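S.K.: Give me a 3D structure for the following:
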Amino acid sequence: MLQAAESAAAPARDRGSKEQVSPSAGTRQPEEADAALVQKARSGDLESFGELVRRHERTVQGIVTRMIPSPDDAEDVVQEVFVSAWQGLQRFRGDARFSTWLHTIAVNATLKRIRQMRRHGQVSLDDPESGTAERLAADTAGQPFEQAVSAEEKAAVRRALQNLSDNHRMTVVLYYFEEHPCEEIARMMGCSVGTVWSRLHYACKKLKQELRDIRGGDGAAGARVERPDA
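M.R.: From the prediction side, this is the model:
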């Protein structure tokens, strides 16, 4: 059964297909469709679990690949996330959305792999050659990171991101790039909403400092720091 679950959790590109959503699932609200699929998957229905993988694979990949530079390591973590989800379905109580529960697994698995990589002396995630900050800086899905327009300013974004701790960087990924509300991020990371806000404020402050140095003191004008909605 576990081997079959691993097959269902294999990345879509390895299965030779693109992300799909079944017609029946598409007629419902995402949370309702997830709940129905989870119920079937908990009864051992691998097809339903495979549908859950297809529905959420892209966002899980986004969380993992923006934090882990190695494509092979990132792919391993993505599969590990879905295998862990399969093994833990019986413990999913439904008091949070399935996506929140799944992304919590992704956050924990990603941070665990980062610690292992550092402990084993693999390439530092803060090393500019790793490409992690490059990908984060290139993905301008949200404010204030899209304020950097020149090559020099994008380099400043990379420096700001490189200087963040893993928890701060993950918070930035979840809020600005995956667009999770602060309340969900707090649940995923096991901290208070106030801590999430504090991390976002600190990250924006670091970015403003880098841009201010480049823009001759007025860099803060383009990168406002607003308290995010919880």
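
S.K.: For the rest of this, base every contact and every neighbour count on C-alpha atoms.
M.R.: OK.

S.K.: how about stretch 173-191: buried residues?
M.R.: Along stretch 173-191, these residues count as buried under the neighbour rule (16 or more other CA atoms under 10 Å): 173-178, 180-189.

S.K.: Nearest to Leu211 among the residues you listed?
M.R.: When the buried residues of stretch 173-191 are compared for distance to Leu211 (CA to CA), Tyr176 wins out at 18.0 Å.

S.K.: quick one: the closest one from Gly62, how far?
M.R.: Note on Tyr176: its distance to Gly62, by CA to CA, to the nearest Å, is 12 Å.

S.K.: can you pull the contacts of Ala186?
M.R.: 192-193, 195-196 (CA atoms under 8 Å, 6 or more residues apart in numbering).

S.K.: rerun that using 10 Å as the cut-off
M.R.: The contact partners of Ala186, taken as CA atoms under 10 Å, 6 or more residues apart in numbering, are 104, 171, 180, 192-197, 230.

S.K.: Three-state assignment for it, please.
M.R.: In terms of secondary structure, Ala186 is helix; the call rests on DSSP: H, G, I helix; E, B strand; the rest coil.

S.K.: could you pull out the helices for the chain?
M.R.: Using DSSP state H, the helices assigned to the chain run over residues 2-9, 12-15, 23-26, 30-42, 46-65, 71-88, 98-119, 132-138, 151-162, 166-172, 182-189, 193-215.

S.K.: The structure of the following sequence is requested for comparison with the preceding one:
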Amino acid sequence: MSGGRAGAAVDEAAADEVRIDGVSVEAVSMLDARGFDAWVRPHWRSMALLATRLAGPSADDVLAEALLAAWHKRSQFDADRGAPRSWLLAIVADRAYKAHRSTLSRPRTTELSAIAGSDRDVRQDRSDMASKVDLNRAVAMLTDRQQLAITLFYAIGLPIAEVAAVMGCADGTVKSTLRDARAKLRSLLIVEETS
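M.R.: Modelled structure (predicted):
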């Protein structure tokens, strides 16, 4: 009988020694980790697409930081204020901006077709490739906010309300940001066409 008690004492001592953010490992059950994984998994593709568009080659680092931040902030999620996808995408966008603020204004080489669905079998001729390059160059010339709105709405396919939740603004602001981005893209692509 004393063996069982001694084992419990060792377990308690071990739990007291191993702490994550001041919380003992014992307090964080495997169910929480599995639950978090199941909660994030349906949104992983959207998170990866957004990170790829915003951070390019650093997307893996941004995703890792975003997941860690989401894990630490998971108690702050409020379902009454928004959907999990919007909350997770806002964290990805925030981490991408924080990690790459100095490089966000530079053109990115990530293709929009890769964001929209790299798993599609697309056969394109040279003129399609030139158009894709022109579009990517034009999107890179948009403001960071316009790029985020374009990526969330067109590449990931979020409805306006979710784009607004991710961007932390009103639906009307998203609509005007998208309108301004489309106008700028139109003018950039027309100028490039005539050159």
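
S.K.: re the thing from before, what's the closest of the helices of structure 1 to Asp126 of structure 1?
M.R.: Once CA to CA is applied to the helices of structure 1, the stretch that comes out nearest is helix 151-162, at 5.1 Å.

S.K.: Return the distance of that closest one from the chain's centre.
M.R.: Here the centre of helix 151-162 of structure 1 is set off from its chain's centre by 20 Å, with CA atoms, centre = their mean, to the nearest Å.

S.K.: before we move on, what about stretch 117-137 of structure 1?
M.R.: With CA atoms, centre = their mean as the basis, the distance from the averaged C-alpha position of stretch 117-137 of structure 1 to the chain average is 16 Å.

S.K.: List the buried residues in that stretch.
M.R.: Of the residues in stretch 117-137 of structure 1, 117, 125-126, 131-134, 136-137 count as buried by neighbour count, 16+ other CA under 10 Å.

S.K.: just stretch 56-65 of structure 1 next, same as before
M.R.: Judged by neighbour count (16+ other CA under 10 Å), stretch 56-65 of structure 1 contains these buried residues: 56-57, 59-65.

S.K.: mind listing what the counterpart of Ser84 of structure 1 in structure 2 touches?
M.R.: Residue correspondence, TM-score structural alignment: Ser84 of structure 1 in this structure matches Ala69 in structure 2. With contact set as CA under 10 Å, 6+ apart, Ala69 of structure 2 has these partners: 63, 88, 91-92, 95.

S.K.: so which of those is the most crowded?
M.R.: Val92 (29 neighbours; other CA atoms under 10 Å).

S.K.: Surely that residue touches Arg45?
M.R.: No - when contacts are counted by CA atoms under 10 Å, Val92 of structure 2 is not listed as touching Arg45 (11.9 Å).

S.K.: and for these two, which residues touch both?
M.R.: Between them, Val92 of structure 2 and Arg45 share the neighbouring residues Ala51, with contact defined by CA under 10 Å, 6+ apart.

S.K.: Nearest residue to Ala66 of structure 2 in space, please, no chain neighbours.
M.R.: Leaving aside its chain neighbours, Ala66 of structure 2 sits nearest to Val92 (5.2 Å; criterion: CA to CA, 6 or more residues apart in numbering).

S.K.: And that neighbour? What does it align with in structure 1?
M.R.: Checking TM-score structural alignment: Val92 of structure 2 goes with Ala106.

S.K.: Relative to Leu207 of structure 1, how far out is its match?
M.R.: As defined by CA to CA, Ala106 of structure 1 lies at a distance of 26 Å from Leu207 of structure 1.

S.K.: again with Arg159 of structure 1
M.R.: When Arg159 of structure 1 is compared with Leu207 of structure 1 (using CA to CA), they lie 8 Å apart.

S.K.: which of those two has more neighbours?
M.R.: Set side by side, Arg159 of structure 1 and Leu207 give different neighbour counts by other CA under 10 Å, the larger being at Leu207 (25 against 19).

S.K.: Just give me the match in structure 2 for that one.
M.R.: With TM-score structural alignment as the criterion, Leu207 of structure 1 lines up with Leu185 in structure 2.

S.K.: Contacts only, for the spatially closest residue to that match that is not a sequence neighbour.
M.R.: Of all residues beyond its chain neighbours, the one nearest Leu185 of structure 2 is Ala138 (6.0 Å), with distances taken as CA to CA, 6+ apart. With contacts taken as CA under 10 Å, 6+ apart, Ala138 of structure 2 has the following neighbours: 107, 132, 184-189, 192.
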